[in-house]
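>>> can't give you the sequence, but here's the structure:
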């Protein structure tokens, strides 16, 4: 398997990765600051939560049509349009803040539209990665993308807090700069990111969207991953929420609770560095099943000891293997997807995950109120175990071998992915 060093020589992937790492830090920082600014202006916790909810709503709503766009138009232009709109939108908030004209409607509109931009960007980016990275380097590339997310998670909140303490509009100005860097780096990509020419009958967006959904739902492997991905996001994130809310109820200092998220972020970075090594030596299907069960035993110490150090250790251990599992199975899924469908397949999967994510804090709050912290964590651990049975009992997931074997069937040329029959498992054991 190629190393991080060999992938770094890929000019186009480096340009894409660097730009998005900076932009990801800026975006997560702004998501941390949005509720703070809203609360400072209104004193309402409900309106503070609404700003982030509007961003998630815009993101989820844009994903499915964005998949169609990514399979029809130049992905570089789509990504640069999304980044350019981020520059303008966040700059408008910074200017309004500097002039004392920042209002809640303005803040909410920007939160929603930047969510739309993020949802538009995502399918185009994954299609671009498939275009600029050879199939045998996909696990390493997606491991680096996992590292990017954890680095952003680790840095964004402290950075946002510092900038917000200086002046309320400064985080928005910094995010506008981060989007500008992304826009510039995207312009350095040399690979043609346009879809293959199409000479068939006139295409209808709704029909193309339905084609992507049918592709996912008609193939056991894709169907299982989509259902499992959405449900495991729901249960594991609810587990995170209960653990943190329980610490807050326990009266622990804010810095000690922040240590939990910092530990999870550091563990994710370490896991992302180790991911290519793990992926290379483990059958991808077995690795996916291991990820599905990884959080289940960790609920026991969290249920019986409501201490920041215990929660940090448990969540950190859970995050160690997560980047390898995500990168491994995502690499396989991208490699075996026809290039003309990558945008729609990716957007369908992301939409399924994002559409249930807002339910996580609701479920966490209800269980915590009704059962108490320890019982709520045990119940969510049981639900996570039930969800883990989905890939465990799926032959189409269990039978996926190591990358060295599945890459033997996937040409290095991104234009020639492996084709599979609709109702057959991807590989036999």
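Received the coordinates, thanks. This is a predicted model, so every value here is computed, not measured.
>>> C-alpha from now on. contacts and neighbour counts both.
Noted.
>>> distance of residue 6 relative to residue 13?
Plainly put, residue 6 is 11 Å away from residue 13 if you go by Cα to Cα, to the nearest Å.
>>> same check on residue 368?
Separation of residue 368 from residue 13 (Cα to Cα) stands at 44 Å.
>>> the two: which is more packed in?
Ranked by neighbour count (other Cα atoms under 10 Å), residue 368 and residue 13 place residue 13 first, with 23 against 20.
>>> wait, the more buried one sits on residue 129?
Yes - contact status for residue 13 versus residue 129: in contact at 6.9 Å, counting by Cα atoms under 8 Å.
>>> give the contact list for the residue nearest the centre of the chain.
Nearest to the mean C-alpha position of the chain, counting by Cα atoms, centre = their mean, stands residue 149 at 7.5 Å. Contacts for residue 149 were tallied using Cα atoms under 8 Å, 6 or more residues apart in numbering; they are 21, 24.
>>> residue 312 sits in which helix or strand?
Assigned by DSSP states H and E, residue 312 belongs to helix 308-335.
>>> next up, a structure to set beside the first:
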């Protein structure tokens, strides 16, 4: 990527301004196509490692709390240092940063695989490497997220964000199933090895990209106070601040699927690693559908994001009462669909609402509260699950998310000069947000 300080912000030449938008429009851009293919391969390895890592910790400790601690350690660096990753993404060449982060993630996978296969692994090794992965992710996540805009331009950005999510969760259909087979047949160590090797694919994709077809956004100059500048910017924008707060609640108390799924698989339904892999695959299938629907719909309206959050919370609560394994498994599809619809629409809306020179810091704050909330939420829901049972743990997580969604929706409605109208007359919309006054404040809700 040949960008430098002072370069003007411009969309990529391959933005395809006149082409009609379709579900897969972004794949017409060569650089994004290479990025997508490389990610498809590494994402399968990533899902294999996630399943194998959770199962390995469960085998070593027999504790849902330990699984929660592992998840927490992987996301703790995002909570501690997340904004620094955004500063680096705004300041340095994103393509070069991705070379470094992808290679580092591959090395950690290979190291955990060698420790496991050799029989020397213990839970503290897993904890340490999970923390290292988290440190790399602090830089990798905002860089990878904002690099998409450099490849496809603003018009295709919502579509590309949705396809990225579909890509990641399509791998969830394959990775967990393969991991389950490998764990049963030869042990989880080989899943870690495969994951480490899979990062060669995105590295090759980055090497093959055409620099001239990447946009050149203005890089943030090195100066003091860039973290505070990013926080002030978000604080001054309600259309950024309150969706990010909602993302924090959902990420902290709702996106703790590994903790609950392992507890339900082993403790409620007395099933094995293969069943746990199946649950992940089914949720991945729902996530793919949700991402593709978001890619086609292209909605960036805040109210749609809040509606998706409410639906996700409700499905969590319903799933907590599933009487049989097959009912619980089938509910993973709508759970994945609503979770991904929320995540994609929130991500795309926040990126597009941000100024290009601030986008790295804004998206890093988004990822910090989304992923960084897990170190707080995962041990808490793990403790509740261990002491009160998986059903209470999952139900309480869904209830907290639903209450937060309703409360924040009311805050935004008030800021925007809106009120809730309930009209039960035939032919009228039953529930709608309408202006409180004849001339309400402008809102993006």
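Looks like it came in fine. All of these numbers come straight from a predicted model, not from anything done at the bench.
>>> work out the TM-score between the chains.
Once superposed, the chains reach a TM-score of 0.79 (TM-score structural alignment, normalised by the length of the first structure), with 398 aligned residues with a Cα RMSD of 3.5 Å.
>>> circling back to that earlier point, distance from the helix holding residue 312 of the first structure to the second structure after superposition?
Here the mean offset of helix 308-335 of the first structure against the second structure after fitting is 2.7 Å, by mean Cα distance after the TM-score superposition for the first structure.
>>> okay, the following helix or strand past that helix sits on what stretch of the second structure?
Once the chain leaves helix 308-335 of the first structure, the next helix or strand it forms, by DSSP H and E, is helix 342-356. Taking TM-score structural alignment as the measure, the second structure aligns residues 359-373 with helix 342-356 of the first structure.
>>> and the contacts of the matching stretch?
Outside stretch 359-373 of the second structure, the residues within contact range by Cα under 8 Å, 6+ apart are 75-80, 82-90, 141-143, 145-146, 227, 230, 234, 244-245, 247-252, 347, 350-351, 354.
>>> stretch 310-317 of the second structure too?
If you take Cα under 8 Å, 6+ apart as the criterion, stretch 310-317 of the second structure is touched by 254, 331, 334-335, 338-339, 342, 394-399, 401-402, 405-406.
>>> that stretch vs the first structure - mean distance after superposition?
Once fitted to the first structure, stretch 310-317 of the second structure is off its aligned match by 3.5 Å on average (mean Cα distance after the TM-score superposition for the first structure).
>>> just stretch 143-153 of the second structure next, same as before
Compared with the first structure after the fit, stretch 143-153 of the second structure shows a mean deviation of 1.3 Å (mean Cα distance after the TM-score superposition for the first structure).
>>> whereabouts in the first structure does that stretch align?
Stretch 143-153 of the second structure maps onto residues 124-134 of the first structure, going by TM-score structural alignment.
>>> which residues does that stretch contact?
10, 12-13, 66-67, 69-70, 75-76, 78-79, 138, 141, 191, 193, 334-335, 339, 342-343, 346, 412-415.
>>> please indicate which of those are buried?
Listed as buried from those are 12-13, 66-67, 69-70, 75-76, 78-79, 138, 141, 193, 334-335, 339, 342-343, 346, 412, 414; burial here means 16 or more other Cα atoms under 10 Å.
>>> just the helices in the stretch 101-250 of the second structure please.
123-185, 189-198, 200-208, 226-235, 238-253 (DSSP state H, counting those that start in this stretch).
>>> what does the last one contact?
Same thing as helix 238-253 of the second structure. Contacting residues not belonging to helix 238-253 of the second structure are listed as 234-235, 302, 309, 346, 350, 353, 365-366, 369-378, 381, 397-398, 400-401, 404-405, 408, 412, 443-445 [Cα under 8 Å, 6+ apart].
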